[in-house]
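Chemist: okay, predicted coordinates and the sequence, questions at the end:
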Amino acid sequence: MRRGVRVLRWAGWALAYVLGLVALVFAGVWVWWQPEPEARGTVVNALWARHQWVGEEHTEQEYRDLGRLLRENRITDVFFHAGPFEADGTVPPAKYRNAGKLIQAMRKHAPGVRAQAYLGQIRKVDGYGITDLDDPAVRERVLRTDATFLDLGFDGIHYDFEPIYTGDAAFLELMERTRELTRARGRVLSVAIEQLTLVDAAQPVYRALIPRGHGRFHYPPRPTKKYLRDLADRADQVAVMTYDVSLPTRSLAGRHFAWHTEQTLRLIGDRTTVFMGIPTYRPMFDWAEDLPVALRGVRRGLDALDRPPARPYGVGIYAEWTTIPPEWALYRANWLPRGSA
C-alpha cells in the first residue's frame, strides 16, 4: 500500500513538473509575442487565384476589378490555377478555354503583374496518388503541357505537386528541365513547397517508423535544409506553404510564422525570391491562425534577421477566393511599406 502511495506521489510530482515546463513555454512565447514588430513588408507579393479565371468567361468589369485589386495590393505574381494535371501529365484544353482572354485582360488591366500557370497534382508515392513523376514519359508530357501554357502567354509556371519528400530526385530533375524551358522563353519558374522540417535529423527516424503516402498516418513531407536549397537553386521563386498551423494560441501560431520566415530567408533568401504563404481562410479546426497573426509573425521573423535577403521577398496570399475586403485593408495597413498603399 505504502509503495503504491509513493508511486502515485512521484507520478503526481512528475506530472506537475511537466505541466510547469509547458506553462513556462506558453508564458515565454506570450511575452515574446507582445512587442509590435518593427519590420514592414514589401511590394513583391504573390496571390493564389481560383481556376475559374482560366476556365470560365468573365466580363470586362470583372477583369478591371481584378486588375485594380492587384495594383492596390502590390501583387507582383498571380498563380492562376490552370490544372490539375491528368495522371499522364497532360491538362485537357477544356479546363483552360478562357486562358487567352485572361492573359489579354491582365496585359490591359494589370500590366507588369506576372500571370503564372498554377499546375500540380497529387504526386504518386509508394503506390498512392495520381501523377507518377518517377516515370520519364510523364515528366516529358508535363514539360510539353508547360510549353502549351507558355505559348498561351503565361509569364511562368508555378508547380504545386504534393507530397514532395526530401530526396525526390525525379522532382528535382523536372524542376531543372522546366527552368531550362522557362528561361529559354524569358519566363519564370516558381514552386510551392511545404515548410521546413524543424529538425533535419528526425527525417531518418520518420522514414524508419512511419510510412510515406497519402493516408491519415504518414510522416510529413517537409524539406530538409539541403533539399530546400536544392529546390531554390532550380527555381526563380519559392512559395513556402506556411499555413495550416493548428496551434492553440495566437502567440504560438505567430511564433511558427516568425521562425519559418527567419529560417527560410536565412537559408535561401540570397538564392531566389521567397514568398511566405499566409492564409485568409479559417482552418478546419478553428485555432488561432488567421491573417493578422500570420502577418505579424512574418514581420517578427524579419525583425530577427541580421540583414535583408539579397533577393526579393514577400508574402503569398492563400487565396484570392477567400480574401474579403476587410482582410485586404488589414493587409495593406499591416504589411505594405508606408506610403505604398
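Modeler: Yep, that arrived.
Chemist: please count neighbours and contacts with C-alpha atoms only from this point.
Modeler: Noted.
Chemist: which residues touch Y281?
Modeler: D290, Y318, A319, T322, T323 (C-alpha atoms under 8 Å, 6 or more residues apart in numbering).
Chemist: need the residues you listed in CSV (columns: neighbour count, distance to W13 and secondary structure).
Modeler: Output for the contacts of Y281, formatted as CSV (neighbours: other C-alpha atoms under 10 Å; distance: C-alpha to C-alpha, whole Å; DSSP: H, G, I helix; E, B strand; the rest coil):
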residue, neighbour count, distance to W13, secondary structure
D290, 22, 37, coil
Y318, 20, 45, strand
A319, 18, 47, coil
T322, 14, 47, helix
T323, 15, 48, coil
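Chemist: what's the closest of those residues to G215?
Modeler: Looking at the contacts of Y281 and their distance to G215, the nearest is Y318, at 24.1 Å (C-alpha to C-alpha).
Chemist: geometrically speaking, which residue is the centre of the protein?
Modeler: When C-alpha atoms, centre = their mean is applied to the chain, the residue found nearest the centroid is M241 (2.4 Å).
Chemist: tabulate the contacts of Y281 in a markdown table, adding columns for distance to R300.
Modeler: Listed next are the contacts of Y281 as a markdown table, based on distance: C-alpha to C-alpha, whole Å:
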| residue | distance to R300 |
| --- | --- |
| D290 | 15 |
| Y318 | 20 |
| A319 | 22 |
| T322 | 25 |
| T323 | 23 |
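Chemist: and which of those is nearest R271?
Modeler: Y318 (23.5 Å).
Chemist: okay, one more to line up with it:
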Amino acid sequence: MWARHQWVGQAHTDAEYRAYGTLLRENRITDVYFHAGPVEADGTVPPALYPNAAKLVAAMRTYAPGVRMQAYLGQIREVSGHGIIQLNDPAVREQILKTDQIFLDLGFDGIHYDFEPIYPDDKAFLELLDQTRRLTEPRGKLLSLALEQKTLLDASQPFYKALLPRAGKYHYPPRPTADFLRKVADRADQVAIMTYDVSLPTESLAGWHYARHTEWTLRLIGDRTTVFMGVPTYRPNMDWAEDLTVALRGVRRGIDALDRPPAKPWGVGVYADWTTNPSEWASYRANWLPRESAKVGG
C-alpha cells in the first residue's frame, strides 16, 4: 500500500499509530510505501520533511510487527527541458544513495522508487537500481519500485518514438517493454505496476485491462521478483468504470489464466491509504483476502 506523507511529516498520537497498525494487520498488508520525499533536484530530501520518521518506524514495530516499512522516494524526471531531476547525472544518483542511507539508518526496511517518466531505453535508471541494490542487499533491506504497465505491443514503441519524439511536453508512451521489465525485475526485490488510471468507459473493458496486464506481468517477471499489481481506491475523473472491485476481479482473472502460480510472492498494491474508506476496505477483504495464502502480499 502507498501511504501519505503526513506519516513521516507530522506528529501522531499513540492511538493513531495503534489504529493504523490494526488496519494493516486486519487487511494483511505486507508492505507499506511511506511517502518520504519528494526528492529535490540534487537528490536530497530536506530533514524538515520527515521529522516524524523515526517515531513512525518505532510505532509500527510495536503495532504492526512484520509489516515491512519502505521509504517512498520519487520525483518527475527531466526530459527535453521539462521535469525536475536528472537521473543521468552521476552526482545526482550518488546523492540519492546518500538519501537512501539516511532512511535505512532511521529503520526503514527498504527503499521504494517512483521516478516518472521511465522509458524502456533508460540506462540511467537501471544504473540507479544497480547502485541502490549494492546499498540495500548487504544490509538485508529491500529495493522496490513503481513502474507503468507494460506496453501492449513492444514492436509499436519505435513507431511511437519516431512519431512523438521527446520534444516539448509530449513524448512517446513511457511504457516498459518485455525486455526492459525483465531487466528491472532482475535488479529489484519488488515491482509495483501502476495499473490504475485506465480511463475506460465500461467495467468489462476496465476488468480486461487488469486481467491482461496481470497475466502478462506475472508470466514475464513473476519468477524473478515479487510483483504487486496496483489497484485504485478512488474514482477517476469523468466517472470512468474503474474502481477497486472491478480492478480486484480483473487481477484475479489474470491470475486464474496462468498455467501455474509464479515462483515469487505476488499480490496487489493498494493506491492509496488516504483514498481508502471503510467500505472499500470491506470490499478488499471480500474480493481479495479469503482465497489468498499467507505468502501473498497485500
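Modeler: Great, that's in hand. It should be emphasised that the depicted structure is a prediction, and the values quoted were computed from it without experimental measurement.
Chemist: TM-score of the superposed pair?
Modeler: TM-score for the superposed pair, counting by TM-score structural alignment, normalised by the length of the second structure: 0.97. Supporting figures: 294 aligned residues with a C-alpha RMSD of 1.3 Å.
Chemist: alignment lookup: the residue nearest to the centre of the first structure to the second structure.
Modeler: Pairing criterion TM-score structural alignment: the partner of M241 of the first structure within the second structure is identified as M194.
Chemist: how about the contacts made by its match?
Modeler: Each residue near M194 of the second structure by C-alpha under 8 Å, 6+ apart is listed here: A146, L147, E148, Q149, M229, G230, V231.
Chemist: quick one: which of the residues you listed is nearest A188 of the second structure?
Modeler: Distance ranking of these against A188 of the second structure, using C-alpha to C-alpha, places A146 first at 10.5 Å.
Chemist: my read: the closest one touches P117, true?
Modeler: No - here A146 of the second structure does not reach P117: they are 10.7 Å apart, not a contact under C-alpha atoms under 8 Å.
Chemist: so which of those two has more stuff around it?
Modeler: When neighbours are counted by other C-alpha atoms under 10 Å, A146 of the second structure and P117 differ, and A146 comes out ahead with 21 against 18.
Chemist: hang on, that one in a strand?
Modeler: Yes - checked against DSSP: H, G, I helix; E, B strand; the rest coil, A146 of the second structure lies within a strand.
Chemist: what does it correspond to in the first structure?
Modeler: In the first structure, A146 of the second structure lands on A192 (TM-score structural alignment).
Chemist: now A124 of the second structure
Modeler: Counting by TM-score structural alignment, the partner of A124 of the second structure is A170.
Chemist: just W216 of the second structure next, same as before
Modeler: Residue correspondence to the first structure (TM-score structural alignment): W216 of the second structure is matched to Q263.
Chemist: give me the contacts around the helix or strand hosting its match.
Modeler: Secondary structure from DSSP states H and E places Q263 of the first structure in helix 250-268. Where contact means C-alpha under 8 Å, 6+ apart, the residues beyond helix 250-268 of the first structure that reach it are 26, 29-30, 33, 195-196, 225, 228-229, 232, 242, 245-247, 274, 276, 288-289, 293-294, 296-302, 304-305, 309.
Chemist: these in helices, which ones?
Modeler: Here DSSP state H is the test, and the contacts of helix 250-268 of the first structure give 26, 29-30, 33, 225, 228-229, 232, 293-294, 296-302 as lying in helices.
Chemist: how deep is W13 of the first structure tucked in, by neighbour count?
Modeler: 12.
Chemist: actually V270 of the second structure, sorry about that
Modeler: V270 of the second structure has 26 neighbouring residues, counting by other C-alpha under 10 Å.
Chemist: not counting its neighbours along the chain, what's nearest the aligned residue in the second structure for R332 of the first structure?
Modeler: Aligned by TM-score structural alignment, R332 of the first structure pairs with R285 of the second structure. Beyond its immediate neighbours in the sequence, the residue positioned closest to R285 of the second structure (C-alpha to C-alpha, 6 or more residues apart in numbering) is N27, lying 6.6 Å away.
Chemist: average gap between the longest strand along the second structure and the first structure?
Modeler: Using DSSP state E to define each element, the second structure has its longest strand at strand 68-76. On the superposed models, the aligned residues of the first structure are on average 0.2 Å from strand 68-76 of the second structure, with distances taken as mean C-alpha distance after the TM-score superposition for the first structure.
Chemist: quickly find the element holding the counterpart of G267 of the second structure in the first structure.
Modeler: Aligned counterpart of G267 of the second structure in the first structure: G314 (TM-score structural alignment). With secondary structure defined by DSSP H and E, G314 of the first structure is part of strand 313-318.
Chemist: now that strand against helix 250-268, angle please.
Modeler: Compare the direction of strand 313-318 of the first structure with that of helix 250-268 by axes from the mean of the first three to the mean of the last three C-alpha atoms, to 10 degrees and you get 130 degrees.
Chemist: mean shift between strand 313-318 of the first structure and the second structure?
Modeler: Overall, strand 313-318 of the first structure averages 0.1 Å from its counterpart (mean C-alpha distance after the TM-score superposition for the first structure).
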